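Participant: fold the following for me, if possible:
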Amino acid sequence: MATIDQPAPKDSKKPRARPHKFHLDMTPMVDLAFLLLTFFMLTTTFAKPRVMELVMPVKSPILTPIKESGAMTIILGKGHRVYYYLGLNAPKDPSVPVPVLHSTNFGPHGIRQTLLTQRVSQQQRQLGPVFVLIKSGLGAKYADMVDILDEMNITGQSKYALTDLSLADRQLLPPTER
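Facilitator: Now for the predicted structure:
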């Protein structure tokens, strides 16, 4: 409750009208505020959690061979950097050339554009779908893995696998990433 009292001036010789006391009761406004607050809290819908569906294959002792022409390896690095190369890295096989490592990011013209370009190229050459090998570098964050899995869903990649970073792949990376 708020009350404002103003004393009448005593020095005046003229009779003046006596000021009225002002009284403001805040109780109804507080009640209304709490009623509105509870109404909006109870009638809102909360954001539903979005879940990414990830199907993991059954472990099998039989390894599936991958064609070099249909493979693409993505390595997640420090500072949200993405490194990739086309083909396979097989340093023990002299018939397989050493791949050329490219660097990009998670921006709209980064890894997404690369995945889409590679997919269209494979379709034009009628080589089948691209098989993407995803490897996490030493400085990669969990958010990078989530981002690359999102990119796989956005670009419609049907075949991809999460694999370990080999020593041969680590030697392809820049010295700051090893």
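
Participant: hey, let's count contacts and neighbours off CA atoms from now on
Facilitator: Will do.

Participant: ranges for the strands of the protein?
Facilitator: Using DSSP state E, the strands found in the chain span residues 2-4, 22-24, 71-76, 82-86, 102-104, 131-136, 159-163.

Participant: so can I have JSON lines of those strands showing mean neighbour count?
Facilitator: Converted to JSON lines, these look like this (neighbours: other C-alpha atoms under 10 Å):
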{"stretch": "strand 2-4", "mean neighbour count": "9"}
{"stretch": "strand 22-24", "mean neighbour count": "10"}
{"stretch": "strand 71-76", "mean neighbour count": "22"}
{"stretch": "strand 82-86", "mean neighbour count": "21"}
{"stretch": "strand 102-104", "mean neighbour count": "14"}
{"stretch": "strand 131-136", "mean neighbour count": "21"}
{"stretch": "strand 159-163", "mean neighbour count": "13"}
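
Participant: can you convert the ones you listed into JSON lines and add a column each for distance to Gln124?
Facilitator: What follows is the strands of the chain, written out as JSON lines (distance: least, C-alpha to C-alpha, whole Å):
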{"stretch": "strand 2-4", "distance to Gln124": "80"}
{"stretch": "strand 22-24", "distance to Gln124": "79"}
{"stretch": "strand 71-76", "distance to Gln124": "15"}
{"stretch": "strand 82-86", "distance to Gln124": "16"}
{"stretch": "strand 102-104", "distance to Gln124": "22"}
{"stretch": "strand 131-136", "distance to Gln124": "16"}
{"stretch": "strand 159-163", "distance to Gln124": "18"}
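
Participant: please give the structure of this sequence too, so both can be compared:
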Amino acid sequence: MQNLPKKVRSKKLSSRVDLTAMVSVSFLLIIFFMLVGELSKPKVMDLTLPAKYSEEEWGHVIRCGVGIDDRLITILLDENDKIVTYSGLLFYLEENPKILNYGRNGIRKELGIKTGIIRERLAQSGRSNRGPIVIIKPSKKCNFKNLIDILDEMAIAKIDTYAIVNDFTPEEAKLLASK
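Facilitator: Next up, the predicted model:
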């Protein structure tokens, strides 16, 4: 017989693919998306707004002892970092409204003084578990930074009860315009 050339068979390659690197990349992607999803959730601050009142309800206030009007501190925020503050109800003011600025010697000092006075009055009347009530009223010209700054001041002064209200009475609008 003749020497016939042998058929050369092709070598079978392994059909197995190494997925080790793919598994590590997929775990890294899963961890990344879980982290990004958790960090992108909005942070929320609890906020309680008081019910709106009418002028008829507050037109005939009878003052007796330490009432809610003795605990009120109203802060009006205006443009150019301007703060106007007064204590009590606007039509029964014990002292003139003050123009203040932010910081240690401005609103923080005033809040400390007012809080001390209010807590002393409440302790004398036997209601030492209560504190001041601060109403924050940002005007339309006030910027967001000022609102955040005043909320920081509430935390620094340790005032627990405060509300942000966006409606001005005509008297408060005149007060802001005059100061």
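
Participant: and Ala143 of the first structure, which of the strands of the first structure is closest to it?
Facilitator: Ala143 of the first structure sits nearest to strand 71-76 of all the strands of the first structure, at 10.5 Å, using C-alpha to C-alpha.

Participant: what angle sits between the closest one and strand 159-163?
Facilitator: 50 degrees (axes from the mean of the first three to the mean of the last three C-alpha atoms, to 10 degrees).

Participant: about what we covered before: of all the strands of the first structure, which one is nearest Ile62 of the first structure?
Facilitator: The closest of those to Ile62 of the first structure is strand 159-163. By C-alpha to C-alpha, the value is 15.3 Å.

Participant: tell me the angle the closest one makes with strand 131-136.
Facilitator: Using the same axes, to 10 degrees: strand 159-163 of the first structure against strand 131-136 is 30 degrees.

Participant: ok, residues contacting strand 159-163 of the first structure?
Facilitator: Strand 159-163 of the first structure has contacts (C-alpha atoms under 8 Å, 6 or more residues apart in numbering) with 129-136, 152.

Participant: any chance of those in JSON lines, with distance to Tyr84 of the first structure too?
Facilitator: Below are the contacts of strand 159-163 of the first structure laid out as JSON lines (distance: C-alpha to C-alpha, whole Å):
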{"residue": "Pro129", "distance to Tyr84 of the first structure": "17"}
{"residue": "Val130", "distance to Tyr84 of the first structure": "13"}
{"residue": "Phe131", "distance to Tyr84 of the first structure": "13"}
{"residue": "Val132", "distance to Tyr84 of the first structure": "10"}
{"residue": "Leu133", "distance to Tyr84 of the first structure": "10"}
{"residue": "Ile134", "distance to Tyr84 of the first structure": "9"}
{"residue": "Lys135", "distance to Tyr84 of the first structure": "10"}
{"residue": "Ser136", "distance to Tyr84 of the first structure": "12"}
{"residue": "Met152", "distance to Tyr84 of the first structure": "14"}
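
Participant: between these, which is nearest Pro175 of the first structure?
Facilitator: Looking across the contacts of strand 159-163 of the first structure and measuring by C-alpha to C-alpha, the closest to Pro175 of the first structure is Ser136, at 16.0 Å.

Participant: follow-up on the earlier one: the strands of the first structure: which one's closest to Lys59 of the first structure?
Facilitator: Among the strands of the first structure, strand 159-163 sits nearest to Lys59 of the first structure (C-alpha to C-alpha), with 12.6 Å.

Participant: I appreciate the help and will end here.
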